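Peer 1: Whatever this is, show me its structure:
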Amino acid sequence: MKLPIIAYGDPVLRKKTEEIDADYPNLKQLIDDMFDTMYAARGVGLAAPQIGLPIRLFVIDASPFAEDDEYSEGNASLNEFKKVLINPIIVEETGEKWAFSEGCLSIPDINEDVMRPRNVVINYLDENFEEVEVELSGLAARIVQHEYDHIEGKLFVDKLGPLKKAMLKGKLDAISKGMVQVDYKMKFPTRKKKR
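Peer 2: Model prediction:
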């Protein structure tokens, strides 16, 4: 089932999230719904706060970037980088910071260069609650870092300089009011009607 994506300005996007356990209600359905929602919006990652849930969970499918990069887990293609990350913890971020244009399903029509470290080590539970620790680099690391920020109550626009933030303020305010055209369901903080 496709769920509405929460738009910029909603307080849930700024909450530090809570860990969950294997007894979390309807977790398998929630994960399936998150993938359905992400695919419908043509995203590569979706964090639980983006559908209104302040829990430490996000899903990733980096296959749209398959031609652009490889990730370090067995040097496989991003085509195979589809993951469910429950209660993740970034253990380490290393390497030179590099810029890449990021966007966000909660902040449609805004893409900006964001600097992030090239490598990340992340520890998490998969959908079977098996512990995994993996080192990622390049776009795989970046996607994980972006989604991890969501469960920490941070957004990619927080990483921009003051001048860039000031230039985007009008667009961000418009998004929070629902004054944006998207082809997926969204829920806007200052508007009751769903689209």
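
Peer 1: going forward, measure contacts between C-alpha atoms and count neighbours the same way
Peer 2: Fine.

Peer 1: Strands of the chain, start to end?
Peer 2: 5-6, 45-47, 57-61, 82-104, 107-125, 131-137, 186-187 (DSSP state E).

Peer 1: ok, and for the fifth one, which residues are buried?
Peer 2: Taking 16 or more other CA atoms under 10 Å as the basis for neighbour counts, the residues of strand 107-125 that come out buried are 107-108, 110, 114-125.

Peer 1: count of neighbours near Lys83?
Peer 2: Neighbourhood size, Lys83 [other CA atoms under 10 Å]: 15.

Peer 1: how close does the closest residue to it other than its chain neighbours sit to Glu152?
Peer 2: Leaving out its chain neighbours, the residue that sits closest to Lys83 by CA to CA, 6 or more residues apart in numbering is Ile60, at 5.2 Å. According to CA to CA, to the nearest Å, Ile60 and Glu152 sit 17 Å apart.

Peer 1: Second input sequence below; structure requested for side-by-side comparison:
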Amino acid sequence: MAVLPILRWPDPRLATPCAPATPDAATRALAQDMLETMYAAPGRGLAAPQVGALIRLFVMDVTWKEGTHAPRILLNPEILSASATTATGPEGCLSIPGLTTDITRPTGIHLRWTDPHGDRREETLTGFAAICAQHEIDHLDGRVTFDRLPPDRRAALEAAYLAGRPA
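Peer 2: From the prediction side, this is the model:
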């Protein structure tokens, strides 16, 4: 396994929608490297385009910082439904280090994906797991947190980030 370099915004690959992932040995090896990279960063989620692989794959482990490792590898995830209830809270991104901004998202989602061995899975995620999965799926669709902001807030945060100062 290896720790991979994480792309930083505004790298154009972060704005590129990803192709389907194939559950093969190369994808499984990439996913293991991504988990190692995520833990080293240290983050709770990491999408393949953040390490330059433009495929629909993300990894997450939302509880490891509290001492319980529960790594997940999700290929070709799709949100089948989302709760009407939303919450606004701070989100950070490993590709936009040092910047955290409030994002509004559904508090629950029903998710379908393929596991690394090709089996289809479905699960309802709530709370932080739902938020994390939505954030990573945004990456697979070529979106970053800036894309979820109103134009004036986005412009201010982008300018501050590019200038290297907090907004």
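
Peer 1: ok, back up a step: mind telling me the two of the buried residues of strand 107-125 of structure 1 farthest from one another?
Peer 2: Within these, Ile110 and Leu125 form the most distant pair, 31.3 Å apart (CA to CA).

Peer 1: picking that back up, more crowded one of Ile60 and Glu152 of structure 1?
Peer 2: Neighbours were counted for Ile60 of structure 1 and for Glu152 using other CA under 10 Å; Ile60 has more, 22 against 18.

Peer 1: In this structure the more buried one contacts Lys82, no?
Peer 2: Yes - in this structure, Ile60 of structure 1 is within contact of Lys82 by CA atoms under 8 Å, at 5.4 Å.

Peer 1: re the thing from before, and the residue nearest to Lys83 of structure 1, what pairs with it in structure 2?
Peer 2: Taking TM-score structural alignment, Ile60 of structure 1 has Met60 as its aligned residue in structure 2.

Peer 1: Tell me the spacing between its match and Ile73 of structure 2.
Peer 2: Going from Met60 of structure 2 to Ile73 of structure 2 by CA to CA gives 7 Å.

Peer 1: now do Gly92 of structure 2
Peer 2: Distance, Gly92 of structure 2 to Ile73 of structure 2, using CA to CA: 20 Å.

Peer 1: which one of the two has more residues nearby?
Peer 2: Ile73 (22 against 16).

Peer 1: Aligned counterpart of the more buried one in structure 1, please.
Peer 2: In structure 1, Ile73 of structure 2 lands on Val84 (TM-score structural alignment).

Peer 1: What's the local residue count around the closest residue to its match other than its chain neighbours?
Peer 2: Distance criterion CA to CA, 6+ apart; nearest residue to Val84 of structure 1, sequence neighbours excluded, is Val59 at 4.6 Å. Other residues near Val59 of structure 1 number 23, with proximity taken as other CA under 10 Å.

Peer 1: top helix in structure 2 by residue count?
Peer 2: helix 25-40 (DSSP state H).

Peer 1: Which positions in that one come out as buried?
Peer 2: For helix 25-40 of structure 2, by 16+ other CA under 10 Å, it's 27-28, 30-39.

Peer 1: Centre of the chain to it, how far?
Peer 2: 14 Å (CA atoms, centre = their mean, to the nearest Å).

Peer 1: by contact count, what packs against it?
Peer 2: strand 45-47, strand 57-60 (3 or more CA pairs under 8 Å, 6 or more residues apart in numbering; DSSP states H and E).

Peer 1: Roughly how far does Leu99 of structure 2 sit from Ala156 of structure 2?
Peer 2: 12 Å.

Peer 1: OK, contacts around the residue nearest to Leu3 of structure 1 when sequence neighbours are not counted?
Peer 2: Nearest non-adjacent residue to Leu3 of structure 1, counting by CA to CA, 6+ apart: Thr37, 5.7 Å away. Thr37 of structure 1 makes contact with 1-5, according to CA atoms under 8 Å, 6 or more residues apart in numbering.

Peer 1: ok, now with 10 Å
Peer 2: 1-5, 31, 43, 45-46, 51, 184-185 (CA atoms under 10 Å, 6 or more residues apart in numbering).
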